[in-house]
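Asker: What follows is a predicted structure for the sequence shown.
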Amino acid sequence: MKNSRIKFFASFIIASVVLVGCAAKQTEGETEKPQVSETHQTKGQEYTNILTSTAWQGTRAYDKENNDLSEENAGFLGLALYDFESGKYEFFDKDSGETRGDEGTFFITQDGEKRILISQTKGYQVVVDLTELTDEIFTYKRMGKDKEGKDVEVYVEHIPYKERELVFTNAPVEDTTYSDKIEQDVRGIDILGQTLWNGTKVFDENGVDVTEENKMFISIAKFDETNNKYEFFDVATGLSRGDYGYFDIINNRVRAHVSIGEKPYGAVLTLTELNNARFTYTRMGKDKDGNEIKVFVEHEPYTGEFTPTFSF
């Protein structure tokens, strides 16, 4: 059922880790998992339903004066396929239908204002403003080029694509297992948004503490479940670390985020623990000899004296 968003596509996500920030203990005792119950839909969820209900074809690009700039911004005009359950997207050539080799993770903010892409294969991330999204038309605005090659804000319009069936080049493999360390009945974005979180420790696959070697992953984290904003703050001063942007929790098994701060980057991280008491995810870090290893970054609700607010 689409609205559960609790099915996790392991092979795609593991391949998708782009950069990042935190981790987790490996799960045990896995069995078939139940569905997450939801009593209402946000605007972002409604938009995600629409976006993933069909393939889309970019038809034209234009500026605020309605001047056609499709030729100058042809790179935005392809075919697009989005998958609800996995949070995966892929772009295809508008003429041949062949893949453009651009695939990764997408999400729409809960307020329906923005669509975020994290490209696994092309190594970029982008945040665009949604201006219209219905069953018949999908339009966003972003920076593009005018007829003189200068930067200008453009609107990129799409309509449903029905000419041929588009299929993901790398189909995600569904993982129907779950861990009792991951909450099944509450959306992960709501869990993270209910409190501040404090990175507490980093450890390797053998449980060896490597927090000292990976101190850059330890911070106070603030999340907003209504608009998908996040920001990381210094644990010693409570000041912003200049790392802020938009995040989402996909299927309660992945945390994706795009930083629009001082050093923009995108990250797609596998969660191994997610509940009211703790959340943990995995990424690459360093061992005591400086070698690159898989590490788990653990967080617990913050109980300190700082009350940080978003800087953007």
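Answerer: Noted; the coordinates are in hand. Numbers count the residues shown, from 1 in each chain.
Asker: Only C-alpha atoms from now on, for both contacts and neighbour counts.
Answerer: Noted.
Asker: Look at the closest residue to residue 292 other than its chain neighbours and say how many residues are nearby.
Answerer: Counting by C-alpha to C-alpha, 6 or more residues apart in numbering, residue 286 is the residue found nearest to residue 292 once chain neighbours are left out, at 4.7 Å. For residue 286, the count of nearby residues is 19 (other C-alpha atoms under 10 Å).
Asker: same deal with residue 60?
Answerer: 20.
Asker: Tell me if it really is in a strand.
Answerer: Yes: counting by DSSP: H, G, I helix; E, B strand; the rest coil, residue 60 falls inside a strand.
Asker: that older thread, tell me how far the residue nearest to residue 292 lies from residue 16.
Answerer: For residue 286, the distance to residue 16 equals 20 Å [C-alpha to C-alpha, to the nearest Å].
Asker: can you check residue 192 too?
Answerer: Distance from residue 192 to residue 16, by C-alpha to C-alpha: 21 Å.
Asker: coming back round to it: where's the residue nearest to residue 292 relative to residue 294, distance?
Answerer: Taking C-alpha to C-alpha, one finds residue 286 at 8 Å from residue 294.
Asker: Helix or strand: which one has the closest residue to residue 114 other than its chain neighbours?
Answerer: Distances taken as C-alpha to C-alpha, 6+ apart put residue 129 closest to residue 114, at 4.6 Å, once the chain neighbours are dropped. Secondary structure from DSSP states H and E places residue 129 in strand 125-133.
Asker: Toward the C-terminus, what is the element adjacent to that strand?
Answerer: strand 138-145.
Asker: And that next one, what does it pack against?
Answerer: Counting contacts by 3 or more C-alpha pairs under 8 Å, 6 or more residues apart in numbering; DSSP states H and E, strand 138-145 packs against strand 125-133, strand 151-161.
Asker: Between the two ends of stretch 129-138, what distance do you get?
Answerer: End-to-end distance for stretch 129-138, by C-alpha to C-alpha: 11 Å.
Asker: Ok, stretch 129-144 next?
Answerer: So stretch 129-144: terminal residues 13 Å apart, C-alpha to C-alpha.
Asker: Other residues contacting that stretch?
Answerer: 47, 50-51, 73, 112-115, 128, 151-160 (C-alpha atoms under 8 Å, 6 or more residues apart in numbering).
Asker: swap the cut-off to 6 Å and go again
Answerer: Applying C-alpha atoms under 6 Å, 6 or more residues apart in numbering, the contact partners of stretch 129-144 are 113, 114, 128, 151, 152, 153, 154, 155, 156, 157, 158, 159.
Asker: Pull out the buried residues from that stretch.
Answerer: 129, 130, 132, 133, 137, 138, 139, 140, 141, 144 (16 or more other C-alpha atoms under 10 Å).
Asker: Distance check, the residue nearest to residue 114 against residue 254.
Answerer: 23 Å.
Asker: ditto for residue 221
Answerer: Between residue 221 and residue 254 the computed distance is 16 Å (C-alpha to C-alpha).
Asker: go on, residue 118?
Answerer: Taking C-alpha to C-alpha, one finds residue 118 at 13 Å from residue 254.
Asker: The two: who's more crowded?
Answerer: residue 118 (29 against 26).
Asker: Second structure follows, compare the two:
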Amino acid sequence: MLNYAVRRIFMACLLALFVSFISYSLIFAAGDPAAAVAGEASTAADAERIRQLYGFDQPILVQYLHWLSGVLRGDLGTSLYFDQPVATLLLGRFAMTAQLGIFALILALVIAVPLGVAAGRWPNSIIDRLALLFAVIGQAMPSFWFALLLIILFSVKLSILPASGTASWQSFIMPTIVLGYFAMPAIMRLTRSGMISALEADYIRTARAMGLSEARVLFDYALRNAALPIISLSSAQFGFLLAGSVVVESVFAIHGAGSLAWESIARGDLPTIQALVLCFSLFYVVLTLLADMLNAMLDPRMRSK
């Protein structure tokens, strides 16, 4: 297990280094960053002064190494629009987005896993068809449209939930439902397929022949083996929830990392955009690493890979 952990951490560090270089290079993809910082009304002389001030006249590798040394010290630069350290700005915004993402993932797992188990236990039954219909609707329905429907129903018609803001815990109910429903279809379908495959295995027939209860067969044996891909998918879905919260946070006026990304892109705040891309990407790397570690603990066969 130790050798496997060392290998996975080493690969994760290499991937994080590659991701950091890509995220830094993105500011040059849209053109001259000095001209973007100077603004549309600037002159060539203004752009040149900005280029020298921010070091954009140096080779990109030199700029990257200078930026990376700052990142390793916790210095992500200064926001051009908000005029404060980007690290301080991200810290408060990401806490809000992470809280919303955790609530949404818990809701998705609580609903999708039991649905997938039931659909896999009775394939092609009415339960299976309803579960698949539930998944298809979740995949096809735009999140902003679903959010507006909830606001019309619970805020405008019934007046039982706040339509926006984060003043109370009730403010998180509708955003959690919208984001959670976004993650449910993939988890439910993977749980269903994993249960169908597991229930056809020889060890399940042996467990039933030994007289074990159906609940124990389903949850202690079949679901435990079907859970390995679910863990990997859940880690990826959590990353999707964090990165995909832009629309939901905009609809519900939640000042998290998603809304910060939208504001930074609209205002051309390059250091903040750069830091957001890096943070969202590193979330995927860390979550994938944790999922691999957990899968290796549950399945010793993975440690030899």
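Answerer: That came through fine. Everything numeric in this text was worked out from a predicted model, so none of it was measured.
Asker: How close are the two chains, by TM-score?
Answerer: In this superposition the chains share a TM-score of 0.22, using TM-score structural alignment, normalised by the length of structure 2; 115 aligned residues with a C-alpha RMSD of 6.6 Å.
Asker: Leaving out chain neighbours, which residue sits closest to the residue most central in space within structure 2?
Answerer: The residue lying closest to the centre of structure 2 (C-alpha atoms, centre = their mean) is residue 239, at 1.6 Å. In space, not counting the residues next to it along the chain, residue 239 of structure 2 is nearest to residue 284; the distance is 5.6 Å by C-alpha to C-alpha, 6+ apart.
Asker: May I see the buried residues of the host helix or strand of the one you found?
Answerer: Secondary-structure assignment from DSSP H and E places residue 284 of structure 2 in helix 270-298. Within helix 270-298 of structure 2, the residues scored as buried using 16+ other C-alpha under 10 Å are 270-293, 295-296.
Asker: Could you do stretch 155-162 of structure 1 as well?
Answerer: 155, 156, 157, 158, 159, 160, 161.
Asker: again with stretch 199-209 of structure 2
Answerer: Within stretch 199-209 of structure 2, the residues that count as buried by 16+ other C-alpha under 10 Å are 199, 204.
Asker: Repeat that for stretch 235-253 of structure 2.
Answerer: Buried-residue list, stretch 235-253 of structure 2, by 16+ other C-alpha under 10 Å: 235-252.
Asker: between the strand holding residue 129 of structure 1 and strand 151-161, how many degrees?
Answerer: With axes from the mean of the first three to the mean of the last three C-alpha atoms, to 10 degrees defining the directions, strand 125-133 of structure 1 sits at 60 degrees from strand 151-161.
Asker: Not counting sequence-adjacent ones, nearest residue to residue 196 of structure 2?
Answerer: Going by C-alpha to C-alpha, 6+ apart, residue 196 of structure 2 has residue 120 as its nearest residue, at 4.9 Å.
Asker: re earlier: between the buried residues of stretch 129-144 of structure 1, which is closest to residue 279 of structure 1?
Answerer: residue 129 (29.8 Å; C-alpha to C-alpha).
Asker: could you check the distance from that closest one over to residue 156 of structure 1?
Answerer: 10 Å.
Asker: Equivalent analysis for residue 105 of structure 1, please.
Answerer: Taking C-alpha to C-alpha, one finds residue 105 of structure 1 at 20 Å from residue 156 of structure 1.
Asker: How about residue 90 of structure 1?
Answerer: For residue 90 of structure 1, the distance to residue 156 of structure 1 - C-alpha to C-alpha - is 17 Å.
Asker: related to what we said a few turns ago, secondary structure element holding the residue nearest to the centre of structure 2?
Answerer: Per DSSP H and E: helix 223-243 holds residue 239 of structure 2.
Asker: Quick one: list the elements packing against that helix.
Answerer: On a contact count with 3 or more C-alpha pairs under 6 Å, 6 or more residues apart in numbering; DSSP states H and E, helix 223-243 of structure 2 meets helix 270-298.
Asker: Tell me the gap between the helix it packs on and the middle of its chain.
Answerer: In terms of C-alpha atoms, centre = their mean, to the nearest Å, the centre of helix 270-298 of structure 2 is found 9 Å from the chain centre.
Asker: could you say what helices and strands that helix packs with?
Answerer: helix 2-25, helix 223-243.
Asker: Export those as JSON lines, with columns for distance to residue 196 of structure 2.
Answerer: JSON lines is the format used below for those (distance: least, C-alpha to C-alpha, whole Å):
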{"stretch": "helix 2-25", "distance to residue 196 of structure 2": "30"}
{"stretch": "helix 223-243", "distance to residue 196 of structure 2": "9"}
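Asker: isn't there a helix covering residue 190 of structure 1?
Answerer: Yes: counting by three-state DSSP, residue 190 of structure 1 falls inside a helix.
Asker: distance of it from residue 198 of structure 1?
Answerer: For residue 190 of structure 1, the distance to residue 198 of structure 1 - C-alpha to C-alpha - is 17 Å.
Asker: neighbour count winner among the two?
Answerer: residue 198 (24 against 15).
Asker: give me the element the more buried one is part of.
Answerer: strand 197-204.
Asker: Surely residue 9 of structure 1 touches residue 174?
Answerer: Yes: with contact defined as C-alpha atoms under 6 Å, residue 9 of structure 1 reaches residue 174; the gap is 4.6 Å.
Asker: coming back round to it: packing partners of the strand holding residue 198 of structure 1?
Answerer: Strand 197-204 of structure 1 packs on strand 220-223, strand 292-301, going by 3+ C-alpha pairs under 6 Å, 6+ apart.
Asker: Please work out which of these is packed deepest.
Answerer: strand 220-223 (a mean of 26; mean count of other C-alpha atoms under 10 Å).
Asker: Tell me the helix or strand right after that one.
Answerer: strand 229-233.
Asker: Remind me what that next one packs against, helices and strands.
Answerer: strand 220-223, strand 240-250.
Asker: which residues are in contact with the helix or strand just after the longest one?
Answerer: Remark: after strand 240-250 of structure 1, the chain's next helix or strand is strand 254-259, criterion DSSP H and E. By C-alpha under 6 Å, 6+ apart, the surrounding residues in contact with strand 254-259 of structure 1 are 244-249, 265-271.
Asker: count of neighbours near the closest residue to residue 108 of structure 1 other than its chain neighbours?
Answerer: The shortest distance from residue 108 of structure 1 to any non-neighbouring residue, by C-alpha to C-alpha, 6+ apart, is to residue 115 (4.5 Å). For residue 115 of structure 1, the count of nearby residues is 20 (other C-alpha under 10 Å).
Asker: Could you dump the helices and strands packed on strand 138-145 of structure 1 into a markdown table and include distance to residue 301 of structure 1?
Answerer: Shown next, in a markdown table, are those (distance: least, C-alpha to C-alpha, whole Å):
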| stretch | distance to residue 301 of structure 1 |
| --- | --- |
| strand 125-133 | 29 |
| strand 151-161 | 41 |
